[in-house]
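Asks: Dropping the sequence and predicted coords here.
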Amino acid sequence: MADATHQDAAPHVAVETDVAIIGAGPTGLFAVFECGMLRMKCVVIDTLEAIGGQCAALYPEKPIYDIPAHPAISGGALIEQLQEQAAPFAPIYLLGRRVEALAPHEGGFELRTSKGEAVRARAVIIAAGAGAFGPNRPPLNDLHSYEATGAVRYMVARREELRGKRVVIAGGGDSAVDWALSLKGIAKRVTVVHRRPKFRAAPESVAQMEAAAARGEIDLAIPYQLHGLRGAGGALSEVVLATLKGEERAVAADHLLAFFGLSMELGPIAQWGLGLERSHVTVNPATLETNIPGIHAIGDIATYPGKLKLILQGFSEAAMAAHAIHPRIFPGEALHFEYSTSKGVPAE
């Protein structure tokens, strides 16, 4: 994945911009493009050291199947193309820091980062996914020693690292099922562990996995749960499984991939006076504006009736938010909407 331009601002020096975007995931990057098409400059702030959010940090090689015009595209490739799409508008990326405070400032807002910068913007778009995230870890003895060697993982950066390995995948959602399908032709053996026959993944993906299991390409360990790890010096040799009745089974393994979802927290966002509902930010679905005028939320962090947590819906929300913000940046100026096919994109 190409590196984004990472600009460090001097502490206590204000960075002026039209729109401050909190979060450099897919929806945040597309918001740069949509704002740029309306002549609005953006500063993008993210806690991670690289752009891409969960797509880059958790599943850069995992295929995504519901991006229009892409029957399948990896998370990493999607981020690269979104970065390229945003590049003509020269966004400033402030990476590896989080927004610690947000306050009104001269008709707009001032955001303070964990590295001491002040970003002054006329409007704010919160595209922070579901806030800061980390994996939900299984309660297993000696887990840390296996995490340290990479024997236990919560993401896959490169599938090739698992070629010829014995892989146990635990979980019942899309990540577990999709990685089982992705690794079945690469790993020596793939065993999927789930506590019940019903999976929470996309029905078509589950059907493909069950068909692969019927052909002997994937082993299904159902109904089992993780019970223990065996090995020495951080090298894994077996994953011990158990039923609810206490029946145990050991599966030979070099790696355990645990996909039990992410532990989310809003962090400082929860202290900004925004309307919240179950750790999500409530917005007007027509404008994506929060209860504070000038602050909008898009993507997974935003909630409203009928909300779907899909990247493609986040893209639509980015466009709607940009158009809603335009009058704040250019008051009194009529916005004559033009299609990109006729308007084109400015050259770098």
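Replies: That came through fine.
Asks: rest of the way, CA atoms for contacts and neighbours
Replies: Noted.
Asks: tell me the helices in the stretch 201-348 of the chain, going along the chain?
Replies: Here the stretch 201-348 of the chain has its helices, by DSSP state H, counting those that start in this stretch, at 203-214, 311-329, 340-343.
Asks: starting at the chain centroid, how far to the shortest one?
Replies: Translated: helix 340-343. When distances are taken as CA atoms, centre = their mean, to the nearest Å, helix 340-343 is centred 30 Å away from the chain's centroid.
Asks: List the contacts of Glu333.
Replies: Glu333 sits next to Pro327 when contact means CA atoms under 8 Å, 6 or more residues apart in numbering.
Asks: Kindly recompute the last result at 7 Å.
Replies: Not one residue lies near Glu333 by CA atoms under 7 Å, 6 or more residues apart in numbering.
Asks: Please work out which of the helices of the stretch 201-348 of the chain is packed deepest.
Replies: helix 311-329 (a mean of 20; mean count of other CA atoms under 10 Å).
Asks: starting at the chain centroid, how far to that helix?
Replies: That offset, for helix 311-329, works out to 19 Å (CA atoms, centre = their mean).
Asks: So which other helices or strands are in contact with it?
Replies: On a contact count with 3 or more CA pairs under 7 Å, 6 or more residues apart in numbering; DSSP states H and E, helix 311-329 meets helix 26-37.
Asks: Second structure for comparison follows:
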Amino acid sequence: MTRPIETDVAIIGAGPVGLFAVFELGMLRLSSVLIDALAEIGGQCTALYPEKPIYDIPAHPAIEAGTLITRLEQQIAPFAIPRLLGRQVNGLSGQSGAFLLTTDQDDAVRAKAVIIAAGAGAFGPNRPPLQGLPAFEASGAVRYYVRQREDLRGRRVVIAGGGDSAVDWALALKDIAQVAVVHRRPKFRAAPETAARLDEAAQRGEIELVIPYQLHALHGTDGLLSAVEVATMEGATRQLPADVLLPFFGLSMDLGPIAAWGLERHMHHVTVDPSTGQTSLPGVFAIGDVSTYPGKLKLILQGFSEAAVAAHAIFPIVHPDQALHFEYSTSKGVPG
């Protein structure tokens, strides 16, 4: 094991919420270390959908996920914190004020507090149960993420799902591809505004809504897709000409070794005190999608707020003999 890195706060997860936690801690002159299992920062925003537009970030009518990560990285640049990327935290010992974290790469981090900003944890797509699926996945005819919109220009794209990802990508691709959206019921689970825009696009003939249907079979040879067969609950079927299928049925969650830390959980999420973000283990906090409490909203916006709340709750752990005299960033600036 290498010599331990000494820091005030260890942050597990380098997605947008983890990155903003670096900033909020830095504004309170608290040091931190970022740890993430991925080889680059950004979490799902970078790994899964860097070109997906996000519409609910204040002051940005629309911003691509990758651009959001770039801006967050610029925001934390003055703090020059260590980053342990491509590493999974596999051990936690000690107590509030004196934790020791270890990784699968034999790193060691001594921290007074821990923030879990692991999003969905180790994530993977929920795959549809379709015969011959692996061959179409291998060829790229079935994809669960879109890293570059241009890859789909001029293609016949079938999108399956009724949540935000399905609706957002349908809107993002309608101007460059032939798009059909398959959903088992008329009502979508997406944000009301984007769902309304989807309906408007369908009325203009820019998108075909295939409702109420669900995926039934894939047609093609040697991994090349020619059509997606869909079926109603009554068994009626139809075939949609297709080059690419994008099934958006959410991500499976796996907290990995964190699940063995004895934290109180509910439905695969870590339960926290909403007034502090602290988990059932004193000194360990959880923010973003991994955390849950009454009234929780799964928004990046709320994760940013939780990062600020946790940072302020951590200050007395790091400096038990100091009073925190909070100043607004407009008058305080960024610490040098």
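Replies: In hand now; what should we look at? Fair warning: this is a prediction, and the values are worked out from it, not measured in the lab.
Asks: Rebuild the helices of the stretch 201-348 of the first structure as TSV, extending it with distance to Ala77 of the first structure.
Replies: Below are the helices of the stretch 201-348 of the first structure laid out as TSV (distance: least, CA to CA, whole Å):
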stretch	distance to Ala77 of the first structure
helix 203-214	21
helix 311-329	14
helix 340-343	23
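Asks: Nearest to Ala86 of the first structure, out of these?
Replies: Ala86 of the first structure sits nearest to helix 311-329 of all the helices of the stretch 201-348 of the first structure, at 12.7 Å, using CA to CA.
Asks: what about that closest one, how far off from the second structure?
Replies: For helix 311-329 of the first structure, the mean deviation from the second structure after alignment is 1.0 Å (mean CA distance after the TM-score superposition for the first structure).
Asks: What angle do helix 26-37 and that helix make with each other?
Replies: 40 degrees (axes from the mean of the first three to the mean of the last three CA atoms, to 10 degrees).
Asks: okay, helix 311-329 of the first structure sits on what stretch of the second structure?
Replies: Taken onto the second structure by TM-score structural alignment, helix 311-329 of the first structure occupies residues 300-318 there.
Asks: Distance check, the counterpart of Tyr328 of the second structure in the first structure against Phe89 of the first structure.
Replies: By TM-score structural alignment, Tyr328 of the second structure lines up with Tyr339 in the first structure. Distance, Tyr339 of the first structure to Phe89 of the first structure, using CA to CA, to the nearest Å: 17 Å.
Asks: neighbouring contacts of the match of helix 311-329 of the first structure?
Replies: 8, 17, 20-21, 24-25, 57, 97, 112-113, 276-277, 285, 287-288.
Asks: So Val19 of the first structure is in contact with Ile126, correct?
Replies: No: between Val19 of the first structure and Ile126 there is no contact under CA atoms under 7 Å: 10.4 Å.
Asks: From Asp46 of the first structure, how far off is Ile92 of the first structure?
Replies: Ile92 of the first structure sits 11 Å away from Asp46 of the first structure, going by CA to CA.
Asks: Between the two, which is the more surrounded one?
Replies: Asp46 (26 against 22; other CA atoms under 10 Å).
Asks: What number of residues are in the vicinity of the aligned partner of Ala135 of the second structure in the first structure?
Replies: Counting by TM-score structural alignment, Ala135 of the second structure corresponds to Ser145 in the first structure. A count of nearby residues for Ser145 of the first structure, using other CA under 10 Å, gives 16.
Asks: Enumerate every residue touching Ser145 of the first structure.
Replies: For Ser145 of the first structure, the contact set (CA under 7 Å, 6+ apart) comprises Gly234.
Asks: Could you say which helix or strand holds it?
Replies: Under the criterion of DSSP states H and E, Ser145 of the first structure resides in helix 143-149.
Asks: ok, now Val119 of the first structure?
Replies: In this assignment (DSSP H and E), Val119 of the first structure forms part of strand 118-126.
Asks: Where does that strand end up in the second structure?
Replies: Against the second structure, strand 118-126 of the first structure falls on residues 108-116 (TM-score structural alignment).
Asks: so how far is the matching stretch from its chain's centroid?
Replies: 22 Å.
Asks: That stretch: average distance to aligned residues in the first structure?
Replies: With mean CA distance after the TM-score superposition for the first structure, stretch 108-116 of the second structure departs from the first structure by a mean of 0.7 Å once superposed.
Asks: Pick out the residue closest to the middle of the first structure.
Replies: Closest to where the C-alpha atoms of the first structure average out (CA atoms, centre = their mean) is Gln54, at 2.6 Å.
Asks: tell me which element the equivalent of it over in the second structure falls in.
Replies: By TM-score structural alignment, Gln54 of the first structure lines up with Gln44 in the second structure. For Gln44 of the second structure, the element it lies in under DSSP H and E is helix 43-47.
Asks: Contacts for that helix, please.
Replies: Here helix 43-47 of the second structure makes contact (CA under 7 Å, 6+ apart) with 14-15, 65-66.
Asks: Check the mean deviation of it from the first structure.
Replies: Relative to the first structure, helix 43-47 of the second structure is 1.3 Å off (mean CA distance after the TM-score superposition for the first structure).
Asks: Glu106 of the first structure: how many residues sit nearby?
Replies: 9.
Asks: Please apply the same query to the one 10 residues further on.
Replies: The local packing of Gly116 of the first structure (other CA under 10 Å) involves 17 other residues.
Asks: now it, nearest residue through space, not along the chain?
Replies: Spatial nearest neighbour of Gly116 of the first structure, excluding adjacent residues (CA to CA, 6 or more residues apart in numbering): Pro11 at 4.6 Å.
Asks: do you know how far that neighbour is from Thr113 of the first structure?
Replies: 9 Å.
Asks: how far away is the match of Ala135 of the second structure from Tyr304 of the first structure?
Replies: Counting by CA to CA, the gap from Ser145 of the first structure to Tyr304 of the first structure is 42 Å.
Asks: With Tyr146 of the first structure instead?
Replies: Taken as CA to CA, the span from Tyr146 of the first structure to Tyr304 of the first structure is 41 Å.
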